[in-house]
Structures are given as C-alpha cells and as structure tokens.
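Asks: generate coordinates for the sequence data below:
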Amino acid sequence: CRALRKLRKGMFVVARIVPVHPATDDWLVSGNLTVYPSGAGPELAQDAVQTLSAHPQLLLRNPEMRRRAWELEAEARADFVELFGTDLLVLEPPQAQERLREYHRHRQDKVRTELDGGAAERAEGDGPSLDELSGLPQELLDAETVAVIYDETEGLCYYADFGRLDALFADPALGRDRTHLTRLREYLNDDSVSPMVIRRLVQRHPDGADAVFRMLLRKPAFTWERDGEALLRRRKKSHYEREPLPGMTPVGTRLAELLHRGKGLKRS
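Replies: As a prediction, this is how the structure comes out:
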C-alpha cells in the first residue's frame, strides 16, 4: 500500500481501522493516515489523556481498561473509607477542603511507598498539586455545608447544602421553613444531582422520608418504599438511561512512559 510506504519504525500514526469480518481477527485501514514523527509521542500522549478525561465512555471500547478503571476506583474509595471511617462527610467548605487535602496526600504517600526509589522520586513532581486536587469550585465554597461522598458507582462527588437536607430528613418538622423544601426540590429537579444523593438521605433517615416527601409533593399517601424509585425515575430519567462509568482513567505502560518523557522535557 502506497500510504504505508512512508512509515518508519518509531513513528506515530492516527488512523481509522475497521474489522474485515466478525468471524476473523483481520482489520482494514479506512481513510487517510495522519503520520507524526517519533519525537511527537509525548504531545500525542497528552492529547490522548485529555480525550479520555473528557470522554471516559471511550474506555468502554476496551473491556480490560474498563475493568482496571473500576479496580482503581474501588481502591481509591477503600482508601477514603479507611482514612475517615465512612464514605460520606458533611462539612463546612473550608473543612471539606482540608479533608480532601488530607485524603489526596494519603493517596500520594501510599502510591510512593509502593514504588522503588527512582520511580518514587520521579513521581514526586508528577501530577496535579494537593491544592489543585483539594480545591472546590466557588459555588461549593459559598455553600453552608458540603457533602463529600465517595460512592461505589458514582465515584467522588460533592454536593452543596447537603447538611440542610440531612437535618430536614432527621427532623421533618423543619419543613415548615420552606427554604429546606425548596432546596430539596432543587436537588430533585437538577439533572446534575444523581439519584444516589436522594437515596443517601433516605438511607440516613428512613423514618423521616415519608413525611418529607409528603410535604414536598403535597401527596399525603406518598410512601418512599412504594413510590420513591418511581419518583426518581421520573425526575432523574437521564441518569437511568446512561451506563455508569468509572471516574478513574487508567493508562497503559507505553502511554505512561510517553507522558513521563514529556514532563522530563518540560523540566529540562
């Protein structure tokens, strides 16, 4: 093939390949080839990581990478629970940032202890800083409280004013102050809020759930056990239509080598 004649060992190629037939392991190059010199590896590796971070569903194309991503997520969650004794913290924003910093430092220290001397030294300057990892966006910093939840499926999540809702479910009489119900309605109608968060509130205070939702929905016969899941499916339809994805993005050995080489070039 004329297009392949210009390729040399060590070059990088971006191309589309398609299977010839499901019954075979043969593949066909389709369309044009974009060829890069061997020195472009670190830059291409960074582009690949950014693409995976922005579109984690691409992991679904590789079952092994998806499995590894879930393993990494489970390990990170286990470290969170080991450190704090729970997978859910309700804190004021400054305290939440302190706990996140503590958690990420714990994770970094653990990873470095598992590396040999040279690799541990190289890892010291790799990756985002603790400030970057533990920083919260302004809308969370402006909240009364922040819930930091490391869920098995949803991963590490943050929710503003969770403490107010937690108090409401613990004492439904607080519903007489409409600000509590207004915040719950916002949670229920906001597509960015996972159904998991509502379930967590109910799990923490099951005795208050029926009374709270009866006030919110103005349905005296509502019961969470009978009607709760249907309510979530109506209000959070999009969450049930997409497959959960791990929050971790694993990289292969070759990609990791190229990324590290790129950081070495920047430092030099």
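Asks: please make it C-alpha for all contacts and neighbour counts, starting now.
Replies: Will do.
Asks: show me where the chain has strands.
Replies: Listed in chain order, the strands of the chain (DSSP state E) span residues 12-19, 27-36, 88-91, 146-151, 155-160.
Asks: pipe these into TSV and attach distance to Val111 and mean neighbour count per row.
Replies: TSV is the format used below for these (distance: least, Cα to Cα, whole Å; neighbours: other Cα atoms under 10 Å):
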stretch	distance to Val111	mean neighbour count
strand 12-19	31	12
strand 27-36	34	12
strand 88-91	23	19
strand 146-151	19	22
strand 155-160	18	19
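Asks: the structure of the following sequence is requested for comparison with the preceding one:
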Amino acid sequence: IYLFSGNMYLLPPGDKKALQDLAAKIAPSDSSAQYARAWEMQRKYRDSFISYFGDDLITLPGHKLNEAFDNFNHYYIEKALCDMPEEERSKYPAAAPKMQFPEALTCHDNVGLIFDEKEGLNFYPGLEAFIAPFKNPRLLEEEAYREVITGYLESDSISTLPFRKMVERYPESSRQAFAALFANPNWDNDKDFHELMEKHKGAFLKKEWVPTTLPFNRYDD
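Replies: Model prediction:
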C-alpha cells in the first residue's frame, strides 16, 4: 500500500514500477526533509488508524474492507482538515475517493491488518487462523493450524511482523505454541524466537525500511 498526501490511492502490485518512476520524478532536491516528512505522515496516519479502529492489529470480514476504509478515510480527512488553518482547507477536497480493494482480499472470510511504525500497513488474508493457535496452543493438534503457521514462516512475502505481534501480545501462550510446533518443551522466546526469525526471515531483519507514504501534493507551489 502506498499513500500520497492529500487523496489516497490503492494501487495494485502491477503498478509498482510506474509508482517508483513517479516517486523518482516528484522527489525534491531536499530529500532528507521529504524523507522525514514522509515518516511523520505515516506516523499520523497510523495514529489515526489506531484512534479509529482501537488497535494497530485488527481483523475485518473481507466483504467489509471497502466500507470500513471509506469510513476510516472520511474520519482521517475530516481530522486532518480540522487541524489545518481555515484558509488552507479550501485547497483540499473534503471527500476521500472510494476504496476498491482487490477481490483477492475481499473474498476472504477475514482479513487481518497490522499497522506497524516502520513497515506501514500490512494486509493478511485469513489472519484469524494464524492468531488462534498463539492464543490457544491446543489448536496445534490440528494439522490445518500447523500448516497456517508454517506457511507464514516459509512465505518470502511475509515479514517477522505477525510473529513479533504474537510474541508481544501472548508471551506465554506463544511460547507454548512454538514449543508444540517444534516439539521443543524448553522453547525460550528470548533466544529461540530470534533464531527462528533469522532462519526464515533473515532478509527482513536486514532490510532498511522506508516510509510507505509519499509526500506529494498537487496543490504545492
């Protein structure tokens, strides 16, 4: 997900190259200032997400994604306009564009959203099946739940983020879940979890994260 200041647009993965070219064209000479501005914009968007939804990790029915984000973006824009000087408000549209998430997301019974400070907003189809065994490790007696976790581990498109969230939120039950998954009753989250992430998610641990928000405003002079 890439966000532009002002109106927000959801772009499919196929537009990545075009977006990168656009970002290069609009990048100003004072890149360090714009970089800092981009992080600040992402922080404000995340703060608004948490304020509106009540958490930085939520799950929604797939068919409710568009409606939920239409309502959230309306809230976000209204809040942003209220914080602006009155003479500036008229430059910006009061209505957010309608969101249209791809069917690959909306077709799922549930979609998880995690808005991380560094990694930005991430979407996880079927996240509830991933979370459940970390809350109740006995579910790992069922092969289906084991496959969900191993699938997340083996995916090269999923970072350490959902795993870190489980360890942070459910320290003891997540320890039990990993102990059951790897048949290691002495599993230690402080030691073994980091080694697990290094083994399966090493590229993400080395990655230098950049803001997912681009400070581009067509009203700027």
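Asks: if we can go back for a sec, let me have the strands of the first structure in JSON lines, extended by distance to Met65 of the first structure.
Replies: Output for these, formatted as JSON lines (distance: least, Cα to Cα, whole Å):
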{"stretch": "strand 12-19", "distance to Met65 of the first structure": "19"}
{"stretch": "strand 27-36", "distance to Met65 of the first structure": "21"}
{"stretch": "strand 88-91", "distance to Met65 of the first structure": "28"}
{"stretch": "strand 146-151", "distance to Met65 of the first structure": "20"}
{"stretch": "strand 155-160", "distance to Met65 of the first structure": "17"}
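Asks: Glu124 of the first structure is nearest to which of those?
Replies: Nearest to Glu124 of the first structure, of all the strands of the first structure, is strand 155-160, at 23.4 Å by Cα to Cα.
Asks: give me the neighbour count for Ala179 of the second structure.
Replies: Look at Ala179 of the second structure: counted by other Cα atoms under 10 Å, it has 18 neighbours.
Asks: whoops, Met41 of the second structure was the one
Replies: Counted with other Cα under 10 Å, residues neighbouring Met41 of the second structure total 20.
Asks: and the gap between it and Asp30 of the second structure?
Replies: As judged by Cα to Cα, to the nearest Å, Met41 of the second structure and Asp30 of the second structure stand 17 Å apart.
Asks: equivalent analysis for Leu127 of the second structure, please.
Replies: 40 Å.
Asks: so which of the two has more stuff around it?
Replies: Higher neighbour count among Leu127 of the second structure and Asp30: Leu127, with 20 against 8, using other Cα under 10 Å.
Asks: so that one makes contact with Val111?
Replies: Yes - the pair Leu127 of the second structure and Val111 passes the contact test of Cα atoms under 8 Å, sitting 5.9 Å apart.
Asks: next, show the common contact partners of those two.
Replies: Shared contacts of Leu127 of the second structure and Val111 (Cα atoms under 8 Å, 6 or more residues apart in numbering): Thr59.
Asks: any idea what His200 of the second structure aligns with in the first structure?
Replies: Following TM-score structural alignment, the counterpart assigned to His200 of the second structure within the first structure is Arg235.
Asks: try Phe69 of the second structure
Replies: In the first structure, the residue paired with Phe69 of the second structure is Leu100, using TM-score structural alignment.
Asks: residues in contact with the residue nearest to its match when sequence neighbours are not counted?
Replies: Leaving out its chain neighbours, the residue that sits closest to Leu100 of the first structure by Cα to Cα, 6 or more residues apart in numbering is Ser134, at 5.0 Å. Contact analysis of Ser134 of the first structure by Cα under 8 Å, 6+ apart lists Gln97, Glu98, Leu100, Arg101, His104.
Asks: from Ser238 of the first structure, how far off is the last one?
Replies: It stands for His104 of the first structure. Relative to Ser238 of the first structure, His104 of the first structure is positioned 31 Å away (Cα to Cα).
Asks: ok, the third one next?
Replies: Between Leu100 of the first structure and Ser238 of the first structure the distance, using Cα to Cα, works out to 29 Å.
Asks: out of the two, which sits in the more crowded spot?
Replies: Each of Leu100 of the first structure and Ser238 had its neighbours counted (other Cα under 10 Å), and the higher figure belongs to Leu100 (20 against 12).
Asks: check the gap between the more buried one and Tyr150 of the first structure for me.
Replies: 11 Å.
Asks: leaving out sequence neighbours, find the closest residue to Trp187 of the second structure.
Replies: Nearest non-adjacent residue to Trp187 of the second structure (Cα to Cα, 6+ apart): Ala179, at 5.2 Å.
Asks: what's that neighbour aligned with over in the first structure?
Replies: Alignment note: Ala179 of the second structure maps to Arg214 in the first structure; criterion TM-score structural alignment.
Asks: my guess is its match contacts Pro220, does it?
Replies: Yes - in this structure Arg214 of the first structure lies within contact range of Pro220 using Cα under 8 Å: 5.2 Å.
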